[in-house]
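Colleague: just to be clear, the model below is a prediction. Sequence and coordinates:
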Amino acid sequence: MIVGPNHNGIGLGAAVYKGDAWETPLGLIEVEKEVARLIVEYTEYYSFDNEAHVYEHSLEVQVPFLQYIYGNVPIVPVTVYVQTLDVARDLGSALARIREENGVDIVLLASSDFNHYEPHDVTVEKDELALSKIMELDDEGLYKVIEEYNITMCGPAAAAALINYALKLNAPKPVLLKHATSGDITGEKDWVVGYASVKFPHP
């Protein structure tokens, strides 16, 4: 299951992909259609809509890594344009319900950049504020620091959905694997984007 932001605003505000498969240079990867159907059934805000996925990159860049490591592991692609806490919690709760009522072992991958287009030091500081709330499993706190400190994180709803899902499962606290900015790679540190990798232990 992969959820990420809808950057272009095309299609519905919370869109579940309806189809048989996605194709990447590594081949086809199956879409788990029954889980997709249950997400739409169990949520208030999410509907089937393929238009929202046509030009969106936040999910498709993750898929080749999944194929390379796991092969044809089934996915359910979901994009979110309406980045509210209610929309995020709606998805997290639905996934927990699907797991409990239907016996589906769902692993949720949330895709998001962190702060955008400020100097490296500023971005690191802002990212750490957001990351602290993610590590504390505080979805409401994440939204508060984003607003208070003007953190231009593109997918807060994806992260908050993952937090909510982890809380519903009583999962252990997450582990920060890596935090960096584009400046760490390019050397250009006046105008960077923040990135992080956080692992939520699977209960």
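Modeller: Cool, got the structure.

Colleague: going forward, measure contacts and count neighbours with C-alpha atoms only.
Modeller: Fine.

Colleague: could you pull out the helices in this protein for me?
Modeller: Per DSSP state H, the chain carries helices over the ranges 33-42, 63-70, 85-102, 120-135, 139-148, 156-168, 182-186.

Colleague: surely Leu162 touches Val107?
Modeller: No: Leu162 is beyond contact range of Val107, at 9.6 Å (criterion: C-alpha atoms under 8 Å).

Colleague: compare the two (neighbour count), which wins?
Modeller: Taking other C-alpha atoms under 10 Å, Leu162 and Val107 do not tie; Leu162 has more neighbours (27 against 14).

Colleague: quick check: the more buried one vs Ala15, distance?
Modeller: Using C-alpha to C-alpha, to the nearest Å, Leu162 is found at 16 Å from Ala15.

Colleague: isn't Val87 right up against Tyr45?
Modeller: Yes: counting by C-alpha under 8 Å, Tyr45 is a contact partner of Val87 at 6.3 Å.

Colleague: another one to put next to it:
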Amino acid sequence: MIRKATVAGAFYPDTKEAINAQIDSFDTRAGEPEPVMGLVVPHAGYTYSGEVAAKVYAGAKVASSVVMIGPNHRGGAGAPSLAIMSEGAWETPAGTVLVNDALASHIMAETPLLEDAPQEHELEHSLEVQVPFLLRLQDKVKIVPIIISHIPDDFIETVADGIYMGIKKFGDGVTLLASTDFSHYVSQNVAERLDGEAIDRILNLDSRGLLDIVREKRISMCGVAPVALVIEVCKAMGAVKAELVDYKTSGDITGDYSSVVGYGGFLIS
């Protein structure tokens, strides 16, 4: 299956030249990129969250294969809990990336909860917006896309173990990527307070604490499960720290701080 771009021209430009120009316009102020096990990046339109994402990517040496995990914003009660696209390619104006079918096969063999459901990916934007950034780092990068519609907290570690074992059996270098935005449509002060609590848990690589605080404080963090999952897989791979690269809100772009969305970017190593 070839997945066509669905949010080009809306979330990001619809030509390669314009995409590269917008990415180049972001102020990253990065030093030398370093090897990382995982990334946490936002997925709003580039106008709003692109600079945060660009700073994360600028600081990372990404492997030749990336397991991308994001939320399924359209997934209703009948959607698979975890939907993987196990083969094919993703087309964007920035270029085409192949799905790493060998890596996907290993992950599926170790993770029975994963359902091969490429149709779930057709309209989901949270991973598509990452592809142009990845292509700037690795023009031959391959991906394994996974989206989550709903998963009990108690299953996070089980799924993480399966993904880790699949990566281990695959053997080659793999980077994990979690796609999330933080608080949605609250004031700047509320977003900074609530998101700060979630950020603290991520910095401590505390996936259970992250899940608990998001539920307890009702933080509207759409990718909390993907982030928790990536934290657990990275810890199994030996990760010992997370770094907050940047945090901004939509208010920093629009000037309207009465109702904002939060965007945070992290490197896990």
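Modeller: Sure, I can see it. Only a predicted model underlies this, so the values are computations on that prediction, with no experimental measurement involved.

Colleague: pipe the helices of the first structure into JSON lines and attach distance to Asp49 of the first structure per row.
Modeller: Below are the helices of the first structure laid out as JSON lines (distance: least, C-alpha to C-alpha, whole Å):
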{"stretch": "helix 33-42", "distance to Asp49 of the first structure": "11"}
{"stretch": "helix 63-70", "distance to Asp49 of the first structure": "19"}
{"stretch": "helix 85-102", "distance to Asp49 of the first structure": "16"}
{"stretch": "helix 120-135", "distance to Asp49 of the first structure": "29"}
{"stretch": "helix 139-148", "distance to Asp49 of the first structure": "26"}
{"stretch": "helix 156-168", "distance to Asp49 of the first structure": "17"}
{"stretch": "helix 182-186", "distance to Asp49 of the first structure": "32"}
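
Colleague: deepest-packed of the ones you listed, please.
Modeller: Compared across the helices of the first structure, helix 156-168 shows the largest average neighbour count, a mean of 26 (mean count of other C-alpha atoms under 10 Å).

Colleague: can you list contacts of that helix?
Modeller: For helix 156-168 of the first structure, contacts defined as C-alpha atoms under 8 Å, 6 or more residues apart in numbering pick out 3-5, 80, 83-85, 87-93, 95-96, 108-112, 134, 137-139, 142-143, 172, 200.

Colleague: pull the distance from it to the chain's centre.
Modeller: 8 Å (C-alpha atoms, centre = their mean, to the nearest Å).

Colleague: and stretch 95-114 of the second structure, by the same measure?
Modeller: Distance, stretch centre to chain centre, for stretch 95-114 of the second structure: 16 Å (C-alpha atoms, centre = their mean).

Colleague: neighbours of the counterpart of Lys189 of the first structure in the second structure, how many?
Modeller: Residue correspondence to the second structure (TM-score structural alignment): Lys189 of the first structure is matched to Tyr257. Residue neighbour count, defined by other C-alpha under 10 Å, stands at 18 for Tyr257 of the second structure.

Colleague: measure Tyr257 of the second structure to Gly50 of the second structure for me?
Modeller: For Tyr257 of the second structure, the distance to Gly50 of the second structure (C-alpha to C-alpha) stands at 19 Å.

Colleague: okay, Asp212 of the second structure and Ser250 of the second structure: tell me how far apart.
Modeller: Separation of Asp212 of the second structure from Ser250 of the second structure (C-alpha to C-alpha) stands at 25 Å.

Colleague: mind listing what the alignment partner in the first structure of Ser149 of the second structure touches?
Modeller: Counting by TM-score structural alignment, Ser149 of the second structure corresponds to Tyr81 in the first structure. Residues in contact with Tyr81 of the first structure (C-alpha under 8 Å, 6+ apart) are Pro5, Asn6, His7, Gly9, Leu12, Gly13, Ala14.

Colleague: kindly report the same for Leu135 of the second structure.
Modeller: By C-alpha under 8 Å, 6+ apart, the contact set of Leu135 of the second structure is Ala94, Gly95, Val97, Val141.

Colleague: show the buried residues in those.
Modeller: If you count burial by 16 or more other C-alpha atoms under 10 Å, the buried members of the contacts of Leu135 of the second structure come out as Ala94, Val97, Val141.

Colleague: among these, which are in strands?
Modeller: If you go by DSSP state E, these have Val97 in strands.

Colleague: for Asp181 of the second structure, grab the count of nearby residues.
Modeller: Other residues near Asp181 of the second structure come to 25 when the count uses other C-alpha under 10 Å.

Colleague: how much space between the counterpart of it in the first structure and Glu56 of the first structure?
Modeller: Using TM-score structural alignment as the criterion, Asp181 of the second structure maps onto Asp113 of the first structure. Counting by C-alpha to C-alpha, the gap from Asp113 of the first structure to Glu56 of the first structure is 14 Å.
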